[in-house]
Structures are given as structure tokens and as C-alpha cells.
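Visitor: Dropping the sequence and predicted coords here.
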Amino acid sequence: MNAVETQKVLVADDDAINREVLGDLLKPEYTVLLARNGAQTLERAARHLPDLILLDVMMPDMDGYEVLRRLRADPQTAHISVIFISGLDRPEDEASGLKMGASDYITKPFNATVVMARVALHLQVVRQRRMLERLANIDGLTELANRRRFDEIFAIEWQRARRNHTPLSLAVLDIDAFKQYNDRYGHPAGDRALRSVARVAYGAMRRPTDLAARYGGEELVLLMPDTDAANAATVMEELRAAVVNLQIAHEASPVAPMLSASIGGATLVPDGAELQYELFEAADAALYRAKQAGRNRVVWRGAD
């Protein structure tokens, strides 16, 4: 769906010369990020989500083992591959790192050819793993995220919103009179129409953290982290208008001569009292109100 992006490698070493050497070595082929201590490594890993981290074991504030433990404890960074780089060359040191979840172990002084070969190997594994994950998480018809992927991301963003006390907005979109559309034009045409609406919904999710997913049938869900009710409702109103502007004829619709959609949404700032499903139920209830009010409209429930 997207163009292939240059893979990102985070080099974490308290030695400025090592950072510079490794950075210069990797820059021709990869996007390189640098960190000089454990705390900076954790911050940049969470912010940039690199594909691979070259992690020095011996750092003054927080050693590489503790950094790796914290990376693995955070669902956002738990998947990132890590190669330890260390002057410790005892077999037990290497075994310790691998048992903790490191992908590889390179001893200092490192050989540039060996580093490049191992980095290339592990990034190839990352690409292949992500390809398989993408196939497992993508709806085959619309190429949006599937329900399984939505559930995973929703859980992560709910916890993040609770932790940071930020608003989380969720919308449910239902294509109006879609059964009548299929009855009138046939299921192949219905599939084409659903794909068109999905493309518009995907385009409406402009930030990397936003998510459009197919929840089932002709129903899509839109997740917008760190977005208040007013902004989320505005985005959904633009999406509703964009569906109409597709100009897909729907002569069997009691709503409009063109294909249209009803959208219900809700926004919450989780404070510990609410449960995750309550946000979805609030959005679903808003969708019901949109349908009851005549369809082809957005109804939103804002944060209390």
C-alpha cells in the first residue's frame, strides 16, 4: 500500500567515536539515529520505533541489559530487534544477552564488514516478519487493517491515553443501505464500492498513529489518538462528504441518489474509571443516533 521506506537503525553507545564510526558506516544504506546513554536510547526507541538497535552493553547510567529489559517490557518497543555490541567477549556474556532477547552479539573491536553483514541479515528478517504480520493483519478486500489488528492497536492506544491523560477518539462508519446496493448492483459492484470507501477512509487518517480498519461487513472503524472531540468530528464530517463526493450511484437508497455513509463517534480521556469497551459502545450508540436521524450524517459524543 505504501512505498518502501528506508529502514531505521538506532546506534546506542556512550563512546562518541564508536557512534560516529557506526553511524558513518550505516548511513549510506539506512536512516541512522544516535543515542549516547540508556535513557536517550529508550526515549528515541519509543519516539522513532527503529527497525534495529545496535546497543552497547557497558554504559554509565544504565547498562545495555537494563535497556533491553525495559524495551521488552514496553509493548510499543518489545518487537524491536537488538544487537549487543560489547567489549565483553566471554561466552557467558554473549549467552546472557541472547537469553534476554537480543538478536545477536558483536564483540569490540568490531569489524566493519561483519557489522554490515549482520545488520543486513537482521533487517532482512525484520522485513520478512513485517510482511507476514501485515498479511495477518490486513483485510483482504479493503486492504485496511482487519478487526484483529484494530483490537490490538485499540488496546495499546487506550493504555497510552490513560497513562498520558490525553483524549482518544473512535468513530464507526456504516455505508447507508448497503444491502440494497448489493441487491441492486450485485456483490462484485458492492465490493468495488466498499474498496472505494475504504480508500477514502484510509486517506482521512493523516497521522501515523491514526488507524482505519474494517470491523465487519460494510462497517469501518476509525481510531484517532490524542484527538479531541471537535477535531475528530471535523475529520469525520470531511470523510462523510468525501464518500458522497465519490459519486457512486445508488438508485435503491432511501437516503440519497449517491452512496453515502453514517458515522458515529465518541471521545474519552481515560481516567481509570472507564473501561475500553465503553468508548466503542458510545461510538456505536452515536452511529445508531445518526441512522435514526436520517443517515448520511455524523453524530459525536464528546469527552465529559
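Guide: Good, I have the coordinates.
Visitor: contacts and neighbour counts: CA atoms only from here.
Guide: Will do.
Visitor: For the stretch 151-300 of the chain, just list every one of the strands.
Guide: 168-175, 211-216, 219-225, 261-268, 298-301 (DSSP state E, counting those that start in this stretch).
Visitor: got another, please set it beside the one above:
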Amino acid sequence: MYNLSVEYKILVVDDDKSNRQILTLLLAELGQVILASTGQEAMQKACQQQPDIVILDILLPDLSGYELINALKSEERTQHIPLIVVSASDSYEAEEKALLSGAVDYIKKPFHASILKARVNVNLKNISQRRMFEKLTHLDALTGIPNYAQIEELFNKIQHKCANDEKLLLAVVDIDDLARYNKLQGRHAGDRVLRLVAHALAGRLMMFNGHLVRLYDATFAIIMACCDESEAESVLSQLLKSVRLLELPVDETGNRSVSVSVGACLRSNTGQSTDVFRMLKFAHTSLQAAKNQGRNCFVLEQTKID
């Protein structure tokens, strides 16, 4: 009944050793139990280990449970963590205060073991569902790769990790003539091509710690760090090759009906942040140049963006 597919971290905060032992035995099958006996220790472990849920007593030797709740809710690293209060106080005032302070549940001592596990389990399932929803909202439904809403975050992530001797590569990949293919073969066949191309590109980019984002329709963005222009050209060549090796359908003349064109820009790491949308504009210009050169190729331009 309580066998969860995810290994959760449960922080138990109680100054009574026997209570900590009891809660550990009860909650061990729900996840990894982390113990703290004071509010300060709980705060430190919550920040360092990022538990999925905190179960705390109101009476602690250094802080009251309410003070601990306020401290956890005031700290950016822990404010998202659900809190369950387990207390010997059966007053409505104590329960109300705990809930108004930010706790998601209030369990009175003495508690029944199965009831406590069930209520903790419900909160863990809520966490799982919320995470799944957040993940799905950041993924493209058709291809399963990050969607346009993620491009700025992924770009900034790569940019901040970019070493002084590295360059930032942003490329726009467009599937050539997909609209024509959809008209001839149907949207279902076109969607299959989109998935095949996306998975081929994403799989190859994993080798270079790069990211693939679906921008819109048949257009994707590539974000990665590389050492120099020659490495960028090598990566782009490999990406084109990975698409050419796909068993994509042929048109009525026997020729492959789908290819990709790539427009890319390369920016030196100046130590100053740049805007992803400015680089996208440069990449789209390069993409148009690749289209004008006959498609099924890439054009890479060095950019000077402050």
C-alpha cells in the first residue's frame, strides 16, 4: 500500500529520542528518514539535504515549532517544503496557529500508526503529482523535449557554466519542407518525422552536454558550450549526419523528402550575460542563409553581442 516508486526524503524533528525512533520505524517504508533533535539542526539539514517533507514537534529545546515553521518558510531553499506538525496539544488554537503558520497538516499525539502513515503518504503523493505536472508543463507534448518556455532558463544555465576559454553556441534547426510532407503524407506521418528528428538531435547533443528545445512547429533550438569555431562546426556536422542516417521516408521521385537546415551563432564568453532572444535573432538570420544555400546544411556566424 505504501510502496512508492520514488525515494522520498523525510525530515523528522523531535527532541525526544524515543519519538524519533518510533517515527523512523513507521516512516522508513515511505522513504529515507533524516533525524534532527533541535530547530537549528533541522534548519541546517533542511537546507543541505532538501527533504521532500518535514515532520516536526511543536516543543523543541531551542526554537518553538512555530518559529521553525516561520524560519523554513522564510528561507528560499526550504520555503517550498511541506510541513506536518505532530503535537501532544489537542487545542484548536494550537492546530489553527500551526496551519496559519504554513503547516499542511496537524496530527495529534498519541496517534494511530496507520493513520499517521496514511496522512504522510497522501502528502507525498501530492508532491509527486505536483512535480509531474510541473515537468509536463515544461516539456513539448509531441516530442518529449523541453518546450519554448524553458529556453531562457536552459540558456542561462549553460551561460553561467561557460568557462572563460569557452564559447556559447546557439543554433536554430528547421526541418525542411515538413509542411509539404504533411500535405502529401498526412499530419500523423509528419508528427512521426518530428519525433524522429528530435530524438536524433537530442541523443547526439547528450554527448556534448547540450540542450535541445522545440521552439515551434518544425523548428528547434540548440544550446551548448564549445571550445572554438572548429568544435562548433564539428558538432553541427554530426547533428546533420545524425538526421541523414535516420530512416526517413522518400518522396514520389525516390528522394528523401525530409532534411534539416541549421543556422548557428557563436559568442565568446566575455563574462557578461547576454539575452537568449538576441542570439536567436542572429541564429535565425544564419538559418535563412542555410536555406538560401540549398538547405540540408548549416551556416555558422561569429557574433559580437554585448
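Guide: Received the coordinates, thanks. Note that the structure is predicted; figures quoted are calculated from it, not measured.
Visitor: what's the TM-score here?
Guide: Here the superposed chains carry a TM-score of 0.67, computed using TM-score structural alignment, normalised by the length of the first structure; 280 aligned residues with a CA RMSD of 4.5 Å.
Visitor: Residue 266 of the second structure contacts residue 223, correct?
Guide: No: Residue 266 of the second structure is beyond contact range of residue 223, at 10.3 Å (criterion: CA atoms under 8 Å).
Visitor: which residues do these two both contact?
Guide: Counting by CA atoms under 8 Å, 6 or more residues apart in numbering, the contacts common to residue 266 of the second structure and residue 223 are 168, 169, 170.
Visitor: one step back: okay if I get the strands of the stretch 151-300 of the first structure as CSV plus mean neighbour count?
Guide: Formatted as CSV, the strands of the stretch 151-300 of the first structure follow (neighbours: other CA atoms under 10 Å):
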stretch, mean neighbour count
strand 168-175, 27
strand 211-216, 22
strand 219-225, 23
strand 261-268, 29
strand 298-301, 24
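Visitor: longest helix anywhere in the second structure?
Guide: helix 113-137 (DSSP state H).
Visitor: how big's the offset between that one and the first structure?
Guide: With the two structures superposed, helix 113-137 of the second structure lies on average 2.8 Å from its match in the first structure, counting by mean CA distance after the TM-score superposition for the first structure.
Visitor: That helix packs against which elements?
Guide: Counting contacts by 3 or more CA pairs under 8 Å, 6 or more residues apart in numbering; DSSP states H and E, helix 113-137 of the second structure packs against helix 17-27.
Visitor: how about the helices in the second structure?
Guide: Listed in chain order, the helices found in the second structure under DSSP H are 17-27, 39-49, 65-74, 92-101, 113-137, 151-161, 178-185, 187-205, 229-244, 276-292.
Visitor: Can you say which of those is nearest to residue 57 of the second structure?
Guide: Shortest distance between residue 57 of the second structure and those, using CA to CA, is found for helix 65-74: 6.0 Å.
Visitor: what sits up against the closest one?
Guide: Counting by CA under 8 Å, 6+ apart, 39, 43, 56-59, 78-80, 83, 85, 97-98, 101-103 sit against helix 65-74 of the second structure.
Visitor: Nearest to residue 151 of the second structure among these?
Guide: Of the contacts of helix 65-74 of the second structure, the one sitting nearest to residue 151 of the second structure (CA to CA) turns out to be residue 80, at 23.6 Å.
Visitor: Count the residues that sit near the closest residue to the closest one other than its chain neighbours.
Guide: Once flanking residues are discounted, residue 80 of the second structure sits nearest to residue 73: 7.4 Å by CA to CA, 6 or more residues apart in numbering. Residue 73 of the second structure: 19 surrounding residues under other CA atoms under 10 Å.
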